[in-house]
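> Here's a sequence, model it:
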Amino acid sequence: MAQLEANGITIEYEQHGSGDPLLLVMGLGGQLTDWPEGFVEMLVAAGFRVTVFDNRDIGLSSETDWEPPKQVRAVVGSFAKRPPRSEYTVVDMAADAAGLLEALGIGSAHVVGMSMGGMIAQQLTIDRPELVRSLTSIMSHPGDGRSGRIAGTVMARLARLREPTPETAPDRAVQSFLLWSGPHYDPVEHRARAARNVERSFRPVGTRRQTTAIMASPDRTPGLGEVTVPTLVVHGLLDRLVKPSGGIATAAAVAHSRLVMFPDMGHDLPAPRWGEIVDEIRRNADRAATSATSSAPTRPPTASAPGSSVLQDVSDR
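Next up is the predicted model:
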């Protein structure tokens, strides 16, 4: 792993493989080590040079020093349309990602974001389109305040969880993911990774700051309407943290986007679906190479047989 200075902060990053540059943007509270090793290896095998990094306030990147509201309070405030005060927003985090690419000398990259990382990837594409070859938004939403809202029962259960300590954090991570993950979720493997992450960095207040940043961020829907790079949207039909409407709204906002929804996926990356997701990312990246000389494909929405993915190409609206 290595560090560099970008956008006024220190960013911890790591690179894997060679080939087409691809930036992976992690979600809320996640460290770069939360990307499954096997998933990254598949991306490398698909011909990508993968860069992963810690977002600000998490892992080994710069930590800020302001006191955010409690996480549940910030979420409740968003339901009441009272955005919390925040020292930064997703816009600033997208500028971090842009600064990382520029500091690494990467002129442009395929950008893949998961959950909050999807929001950052969307904003980066809106603000710095010259840096983005293709966009993949996984289990995210456009920030319109309506789509992708957390299930009420999940929020209520989260409110009853105690603040983590270094000793309780691994078990609390498992308890949280059991609320929104799909049937392929492996709590034993997740707890082991969470324990390793605690040893690397323990910043629960950073997760609260990032939550506040999400809630204080502007609606990206108008900006997404101007996006012209090939766009893939992936979502799980079992997602209860960011409901499937978030993925649907994201795809609806971007002309010619491709929407892929998995019936056995919650708010997680199910290992049995890694191959399909990587294939879709590769296909979306390949569209970028031909987009200058051919128009985006338009096909009617199609639903596959039960047990496989629901596919939709979103055409002119």
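
> contacts and neighbour counts: CA atoms only from here.
OK.

> can you pull out the helices in the chain?
Secondary structure of the chain by DSSP state H: the helices cover 37-45, 71-79, 90-103, 116-127, 152-160, 169-180, 187-200, 204-215, 221-224, 245-253, 274-290.

> Of those helices, which stretch is the most buried?
Between the helices of the chain, helix 116-127 has the highest mean count of neighbours, a mean of 26, where neighbours are mean count of other C-alpha atoms under 10 Å.

> And it, what does it pack against?
strand 20-25, helix 90-103, strand 109-114, strand 132-138, helix 221-224 (3 or more C-alpha pairs under 8 Å, 6 or more residues apart in numbering; DSSP states H and E).

> any residues touching it, and which ones?
For helix 116-127, contacts defined as C-alpha atoms under 8 Å, 6 or more residues apart in numbering pick out 25-28, 90-91, 93-95, 97-98, 111-113, 131-132, 135-143, 214, 220, 223-224, 226-227.

> 7 Å instead?
Residues from elsewhere that reach helix 116-127 (C-alpha atoms under 7 Å, 6 or more residues apart in numbering): 25-28, 90-91, 93-95, 98, 111-113, 132, 135, 137-138, 140-142, 220, 223-224, 227.

> tell me the angle that helix makes with strand 109-114.
Interaxial angle, helix 116-127 versus strand 109-114 (axes from the mean of the first three to the mean of the last three C-alpha atoms, to 10 degrees): 140 degrees.

> Please generate a structure for the following sequence too, so the two can be compared:
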Amino acid sequence: MPRAAAEGCSLEYDTIGPDSGEPLVVVQGLGDQLTKRDDGFPQALAARGFFVIRFDNRDVGLSTHFPDAGVPDLGTVATGSAQLPYRLEDMAADVVAVLDAVGVDRTHLVGASMGGMITQLVAADHPHRTRSLTSIMSSTGNPALPPATPEAITALTAPAPDPSDREAYLNHVAAAAQALGSPAYPYDEAELRATLLSTVHRDHDPAGTQRQLAALLANGDRRAKLRRITAPTLVIHGADDPLIPPAAAEDTASTVPGAELLVIPGMGHNLPRELYDRVADAIARFAATPA
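Model (predicted):
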């Protein structure tokens, strides 16, 4: 796969769909590799005429990792005293670096969870590179928003077993995925485990995910920046998201000028295959909105 040169790192990326299509970059969530949802969602976007660009965020997949930075103390991140190897703004600049490498001037932005936060920053700080923004299962960082459910917090913070114990590790991450997933669209357990195993074989760096989380937490409240976004913006969220409650989507849509909100019943903090076409249709329709 090709690589893009960014500030202090290089980024693995690929493209799907017709070169003549409108560019659309997909930005992944916390710890997710570019192969996330490789069972049909990028292909659904490409089928709607988009030239889809996706990449491994820094510290995950085959992009540059930062092992010398160690594992951050998330408690010091909360106090503002942590020394971080990068910030969420750096990850937003990475999106621009990928666009430069591909030779794309302006693009549609689609980001999920942490990826939604990154694309929000791209749209706010790089408006000349943004045609539209779709923020999925994400948030503004508003500290007054309701927290995750206790079950979701436990799923994220429970200590993981040694990944060398394949069975125990797969049981752990599969249970976490089930806890965060969509009640109306449950995972197929065997398929989920096969996907997770393939992901671990491509790359496994829990410390990198913690460094991404530190960058996310340090970013704080983005509402002042979101008010500056001028691109057409679509906010998509699950009505049953246990990690980022739907109030976060309402806050995002009310903060970004002119944003449209789509809340999907039965959807949790994942994008089930059964919803790929619905979400791709919504993005395609919205991308046609005049900027």
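
> Just the TM-score for the two chains, thanks.
The TM-score (TM-score structural alignment, normalised by the length of structure 2) is 0.91; 283 aligned residues with a C-alpha RMSD of 1.8 Å.

> can you tell me which of the helices and strands packed on helix 116-127 of structure 1 comes nearest to residue 162 of structure 1?
The closest of these to residue 162 of structure 1 is strand 109-114. By C-alpha to C-alpha, the value is 25.3 Å.

> can you redo the helices of structure 1 as a markdown table with distance to residue 302 of structure 1?
Output for the helices of structure 1, formatted as a markdown table (distance: least, C-alpha to C-alpha, whole Å):
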| stretch | distance to residue 302 of structure 1 |
| --- | --- |
| helix 37-45 | 26 |
| helix 71-79 | 33 |
| helix 90-103 | 33 |
| helix 116-127 | 24 |
| helix 152-160 | 31 |
| helix 169-180 | 26 |
| helix 187-200 | 34 |
| helix 204-215 | 33 |
| helix 221-224 | 23 |
| helix 245-253 | 14 |
| helix 274-290 | 16 |
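
> Out of those helices, flag the one nearest residue 60 of structure 1.
Among the helices of structure 1, helix 187-200 comes nearest to residue 60 of structure 1, with 7.9 Å by C-alpha to C-alpha.

> The closest one - contacts with which helices or strands?
Contact here means 3 or more C-alpha pairs under 7 Å, 6 or more residues apart in numbering; DSSP states H and E; on that basis helix 187-200 of structure 1 packs against helix 169-180.

> Between helix 152-160 and the helix it packs on, find me the angle.
Helix 169-180 of structure 1 and helix 152-160 are oriented at 160 degrees to each other (the same axes, to 10 degrees).

> now helix 169-180 of structure 1, how far from the centre of its chain.
Its chain's C-alpha centre and that of helix 169-180 of structure 1 lie 18 Å apart, by C-alpha atoms, centre = their mean, to the nearest Å.

> just the angle between it and helix 204-215, please?
Helix 169-180 of structure 1 runs at 30 degrees relative to helix 204-215, counting by the same axes, to 10 degrees.

> what about helix 169-180 of structure 1, how far off from structure 2?
Its aligned residues in structure 2 lie a mean 1.8 Å from helix 169-180 of structure 1 after superposition (mean C-alpha distance after the TM-score superposition for structure 1).

> Based on its surroundings, how many neighbours for residue 67 of structure 1?
By the criterion of other C-alpha atoms under 10 Å, residue 67 of structure 1 has 12 neighbours.

> Let me fix that, I meant to ask about residue 168 of structure 1.
When neighbours are defined as other C-alpha under 10 Å, residue 168 of structure 1 has 13 of them.

> Next: residue 272 of structure 1.
As a burial measure, residue 272 of structure 1 scores 11 neighbours (other C-alpha under 10 Å).

> which one is it nearest to, not counting chain neighbours?
The shortest distance from residue 272 of structure 1 to any non-neighbouring residue, by C-alpha to C-alpha, 6 or more residues apart in numbering, is to residue 184 (7.6 Å).

> still on that earlier bit, closest one to residue 279 of structure 1 among the helices and strands packed on helix 116-127 of structure 1?
Comparison of these against residue 279 of structure 1 by C-alpha to C-alpha identifies strand 132-138 as nearest, at 12.0 Å.
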